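Novice: The following comprises the amino acid sequence and a computationally predicted model.
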Amino acid sequence: MAAFVPWFEQHAATLEGNWSDLILKEGLTAKYADALGRVVPIPGAPKPDRDDFHALLEAQTRQDFRFTLQSMHGENGRPRELDYAAILGGLRFRCNLFHYMGGNLCQVMRKLNAHIPDFATLGLPMDTMLPLFARKSGMLLFSGATGSGKSTTMAAGMSAQNTRSIHMLTVEDPIEYLLSNEGAAEVTQREVGVDSESFSTALRAGLREKPDIIMVGELRDAETIETAAIAANSGHLLMATTHARTASETVRRLLDSVPESSRPSLQNQLADSILAVIAQVLVPRADGQGKVLAYEIMTASSSVRANIRSGRYEKLPSDIAQGGEEGMIRMESCLANLVRDGVITRDAAMSAAPDTETLTQRLNY
């Protein structure tokens, strides 16, 4: 009989701290990631059993095409992972269910915030960022590791546009923040695997659905990347995420993801459409009270566009360092500022920095 699920439904509201993820393994201690990202036991929680995993799948939000444990064995009985959204204990989660160590079950559940924060509270520069979300066309890219706040930034930026009479379309896997339809904007949110077969399929269809803003949860494959570039060059504001650590690495990874024969065309499309690349990382605060956002911003200066067009990605960090008047800042400069202000420690900054040598120079400057 399920033990963890009924316990969690009763105690979810009482769990302390700004925790982010549940990590559940069959027959083992249930754990969560606390406000500092440490994986620790959930106080008082029973160990999940197989019935709990059945119950977790019953909590999925999709109305049809619902996964079961049998869904974990796909074509020819091969094991597979399941991604879905669920509501448990009054909270929404993005879930990944998978096998490990020879067929044991594990599920990691990322807590999705019900409240979209005001953009002013994120810690990003308002005068540089907010005008980007109001542009009529072009590409905005947000990069960083899982849990770095990319989806939060996009949701807050889109929410700030809800006073305009526009159509905002999202393609997500799964849907994370629920955007309000109470404002002037029409909001349509589509979930891959439920509302469409794939990111690329939904994005191609989206071009025929009169969107002003298109948000793509992730640029995962060549087809999606190429379609996104077409959308950004054809009168749509296109925003999406990648998992690169820096702005320059974001551009390189996108181009490395497509066949070599397609790169010259994509270089030109990106150079024409790019508005900005924002790299994000959440760093533990020095006072132990959660995390603070550190960021890198690369806006589309003439030099940035020229270097993307010619494939000189190694010159982009220099463009960013010299582009302060255009709202640009390197991640290492942002981290150094946070250290000087006493918000984060030097060690925390070093752990988060893509280039520790550059950070050391910034700290000693």
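Specialist: Happy to help now that I have it.
Novice: use CA for all of it now, contacts and neighbours both
Specialist: OK.
Novice: all strands of the chain, in order?
Specialist: Counting by DSSP state E, the segments of the chain that form strands are 21-25, 31-33, 39-41, 82-88, 91-100, 104-112, 138-143, 167-172, 186-191, 213-216, 237-242, 274-284, 291-299.
Novice: quick one, which of those is nearest to T152?
Specialist: strand 104-112 (9.6 Å; Cα to Cα).
Novice: And the contacts of the closest one?
Specialist: 20-26, 50, 91-100, 176-177 (Cα atoms under 8 Å, 6 or more residues apart in numbering).
Novice: now do stretch 217-237
Specialist: By Cα under 8 Å, 6+ apart, the residues outside stretch 217-237 that reach it are 133, 135-140, 151, 170-173, 199-200, 203-204, 207, 211-214, 238, 240-242, 254, 257-259, 266, 269-270, 272-273.
Novice: what's the span of it, first residue to last?
Specialist: This stretch, stretch 217-237, spans 14 Å end to end (Cα to Cα, to the nearest Å).
Novice: ok, and for it, which residues are buried?
Specialist: 217-220, 222-233, 235-237 (16 or more other Cα atoms under 10 Å).
Novice: if you look at the residues you listed, which of them are in helices?
Specialist: Counted as lying in helices by DSSP state H, out of the buried residues of stretch 217-237, are A222, E223, T224, I225, E226, T227, A228, A229, I230, A231, A232.
Novice: any idea which of these is the one closest to D347?
Specialist: Using Cα to Cα, I225 comes nearest to D347 of those, at 36.1 Å.
Novice: gap between that closest one and M298?
Specialist: I225 is 19 Å from M298, by Cα to Cα.
Novice: any idea how far stretch 285-292 is from the chain center?
Specialist: Centre-to-centre, stretch 285-292 and its host chain are 21 Å apart (Cα atoms, centre = their mean, to the nearest Å).
Novice: An error on my part: the question was meant for stretch 258-275.
Specialist: Here stretch 258-275 shows a centroid-to-chain-centroid distance of 23 Å under the convention Cα atoms, centre = their mean.
Novice: who's in contact with that stretch?
Specialist: Residues from elsewhere that reach stretch 258-275, judged by Cα under 8 Å, 6+ apart: 132, 137-140, 221-223, 225-226, 229-230, 232-233, 255-256, 299-300, 304-306, 308-311.
Novice: Stretch 180-198 too?
Specialist: 62, 64-65, 159, 161-175, 179, 199, 202.
Novice: so L178 makes contact with R92?
Specialist: No: L178 is beyond contact range of R92, at 10.1 Å (criterion: Cα atoms under 8 Å).
Novice: between these two, what contacts are shared?
Specialist: Counting by Cα under 8 Å, 6+ apart, the common neighbours of L178 and R92 are A114.
Novice: And these two? Which one has more around it.
Specialist: R92 (22 against 14; other Cα atoms under 10 Å).
Novice: if we can go back for a sec, between the strands of the chain, which one is nearest to P6?
Specialist: strand 82-88 (9.4 Å).
Novice: let's bring in a second one:
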Amino acid sequence: MELAELLRRMVIERASDLIIKVSTPPCLRIDGKIHFLDVDAVTPQEAREIYETIEDTKRDGFFNRRDIDTSFDMPGIGRFRVNIFYQRGHLGFAFRHIESQILDFAELNLPVDVMVRLCSLPRGLVLVTGVTGSGKSTTLAAMIEYINTHFNKHIVTVEDPIEFIHKDKKSVITQREVGSDTEDFHTALRHVVRQSPDVIMIGEMRDRETMEVALSAAETGHLVLSTMHTVNAMQTVERILNFFPPHQHNLIRLQMSLILEGVISQRLLVRRDGKGRVPAVEVMVATPTIKELLLEGRTTELYKAIKEGAYFGCRTFNQSLKELYEKDLITLKDALEAADEPEALKMELKGIIKGAQPGDFGFKF
């Protein structure tokens, strides 16, 4: 069972992921759903051969750590990220295809005006959030590419692993990979501000130390871009606070009110036409009201402020889903399943004014 053939099949089928483990046939994730390939189950020897195919310096420490993330190019096929792990005593793999072309905001169905505005900021912290597989890395790559195309800046990235490869255009881009270019995340981040960056991209906010570096860098005049595994802006703010002990929360709230410029949260939905997936996007921009809420710790009021902040570029998931549905990009069923407030979305899509009864309009839900 050749890895190259499996990866080629992955690209042809437009699958986001390829999962390989012993005693089971390989499977592809297509539009979010698992599909087993019609081939024999993977043997321990085949798993070992796949492992040997992946040439990377990080493999040296794999048998001690039992988990690694890395990325690699398969000639003639494409670029891939892989997590190598052990399960039930055998090797396992989760591959993700990295598109060679970095798409722009319009091609990704992202709100162009607000994305451009956030990328044009001279300083501050901008976070892209969502669950695993929601397109965070793709959005972050589009943001880096926009800056690269439009501004003369030095962009430094710290990634584990490097996914999208950027070529210098108007900007110079320094891409550092944990394990090959730097010993670990924390070492790289301690030195990043000494490398004359204008923009710092941190692959993921993993812990308190990473967040401290991000907040400090944003405070000292850098634009910091990163991702978090949170589902919306409100949860993102709470997660940032929870990185720190309670006695520091007032200080962190003050810092967020001053430097948190935007939170872009994503959820991918299957397109109605079956041609891939499209993101529903919640956007929280640091409006005067939102800055005040952050400072005062009134996190539960953020949703209302986002809903009422359209003038500044804010939008809720429900507003984004409504737009996607009206453009005939997604089904009603998928829109309601992805909504934060499905009943409210249902009312909006039916054109019902708040406070009216369903029967007043002659239809049933």
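Specialist: Yes, it's here. For clarity, every value in this text was computed on a predicted model and none was experimentally measured.
Novice: just to revisit the earlier point, so which two of the ones in helices among the buried residues of stretch 217-237 of the first structure are the farthest from each other?
Specialist: Spanning the widest gap among those are A222 and A232, at 15.4 Å by Cα to Cα.
Novice: Tell me how far the residue nearest to the spatial centre of the second structure lies from T331 of the second structure.
Specialist: With distances taken as Cα atoms, centre = their mean, K136 lies nearest the centre of the second structure, 1.5 Å away. Taking Cα to Cα as the measure, K136 of the second structure and T331 of the second structure are separated by 23 Å.
Novice: R239 of the second structure now?
Specialist: For R239 of the second structure, the distance to T331 of the second structure equals 32 Å [Cα to Cα].
Novice: swap in E107 of the second structure?
Specialist: From E107 of the second structure to T331 of the second structure the distance is 20 Å (Cα to Cα).
Novice: Could you do E282 of the second structure as well?
Specialist: Taking Cα to Cα, one finds E282 of the second structure at 19 Å from T331 of the second structure.
Novice: Please apply the same query to F36 of the second structure.
Specialist: Separation of F36 of the second structure from T331 of the second structure (Cα to Cα): 26 Å.
Novice: Check the separation of the first and last residues in stretch 350-359 of the first structure.
Specialist: The first-to-last residue distance of stretch 350-359 of the first structure comes to 7 Å (Cα to Cα).
Novice: buried set for that stretch?
Specialist: Judged by neighbour count using 16+ other Cα under 10 Å, the buried positions of stretch 350-359 of the first structure are M350, A352, A353, T358, L359.
Novice: which two from those residues end up farthest apart in space?
Specialist: Pairwise over those, using Cα to Cα, the maximum falls at A352 and T358, 12.4 Å.
Novice: what residues are shared contacts of these two?
Specialist: Shared contacts of A352 of the first structure and T358 (Cα under 8 Å, 6+ apart): none.
Novice: Give me the more crowded residue out of E107 and T331 of the second structure.
Specialist: The neighbour count for E107 of the second structure versus T331, taken as other Cα under 10 Å, is higher for T331 (17 against 10).
Novice: Map that one onto the first structure.
Specialist: Counting by TM-score structural alignment, T331 of the second structure lines up with T345 in the first structure.
Novice: Its match contacts V283, doesn't it?
Specialist: No: judged on Cα under 8 Å, T345 of the first structure makes no contact with V283 at a distance of 9.4 Å.
Novice: picking up where we left off before, give me the buried entries from the contacts of stretch 217-237 of the first structure.
Specialist: Among these, those classed as buried by 16+ other Cα under 10 Å are 133, 135, 137-140, 151, 170-173, 199-200, 203-204, 207, 211-214, 238, 240-242, 254, 257-258, 266, 269-270, 272-273.
Novice: Identify the residue spatially nearest to V277 of the first structure, adjacent ones excluded.
Specialist: L141 (4.7 Å; Cα to Cα, 6 or more residues apart in numbering).
Novice: Can you list the residue ranges for helices in the stretch 1-150 of the first structure?
Specialist: For the stretch 1-150 of the first structure, applying DSSP state H, counting those that start in this stretch gives helices covering 4-11, 50-58, 126-133, 150-159.
Novice: wait, which of the ones you listed is closest to I320 of the first structure?
Specialist: helix 126-133 (13.9 Å).
Novice: angle of the closest one against strand 138-143?
Specialist: Here the directions of helix 126-133 of the first structure and strand 138-143 differ by 120 degrees (axes from the mean of the first three to the mean of the last three Cα atoms, to 10 degrees).
Novice: ok, and what's touching stretch 144-160 of the second structure?
Specialist: By Cα under 8 Å, 6+ apart, stretch 144-160 of the second structure touches 69-70, 102, 104, 116, 119-120, 166, 168-179, 185, 188-189, 192, 196-204.
Novice: Show the end-to-end separation of stretch 116-124 of the second structure, please.
Specialist: Stretch 116-124 of the second structure end-to-end distance (Cα to Cα) = 14 Å.
Novice: Just tell me the aligned range of that stretch in the first structure.
Specialist: Stretch 116-124 of the second structure corresponds to residues 130-138 of the first structure when matched by TM-score structural alignment.
Novice: same thing with stretch 152-165 of the second structure?
Specialist: The aligned range for stretch 152-165 of the second structure is 165-178, by TM-score structural alignment.
Novice: what does stretch 300-315 of the second structure give?
Specialist: The aligned range for stretch 300-315 of the second structure is 314-329, by TM-score structural alignment.
Novice: Grab the nearest non-local neighbour of G313 of the second structure.
Specialist: In space, not counting the residues next to it along the chain, G313 of the second structure is nearest to V114; the distance is 5.6 Å by Cα to Cα, 6+ apart.
Novice: thinking that neighbour is in contact with R315, fair?
Specialist: No: look at V114 of the second structure against R315 with Cα under 8 Å: they stay out of range, at 10.3 Å.
Novice: ok, those two, which is more surrounded?
Specialist: Per other Cα under 10 Å, whichever of V114 of the second structure and R315 has more neighbours is R315, with 23 against 18.
Novice: hang on, isn't the more buried one packed against K304?
Specialist: No: counting by Cα under 8 Å, R315 of the second structure sits too far from K304 to count as a contact (10.2 Å).
Novice: neighbours around A184 of the first structure, how many?
Specialist: 14.
Novice: same question, S301 of the first structure
Specialist: By other Cα under 10 Å, 18 other residues sit near S301 of the first structure.
Novice: Looking for the alignment partner of it in the second structure.
Specialist: By TM-score structural alignment, S301 of the first structure lines up with T287.
Novice: Distance check, the aligned residue in the second structure for H243 of the first structure against M347 of the second structure.
Specialist: The alignment partner of H243 of the first structure in the second structure, by TM-score structural alignment, is H229. Distance, H229 of the second structure to M347 of the second structure, using Cα to Cα: 30 Å.
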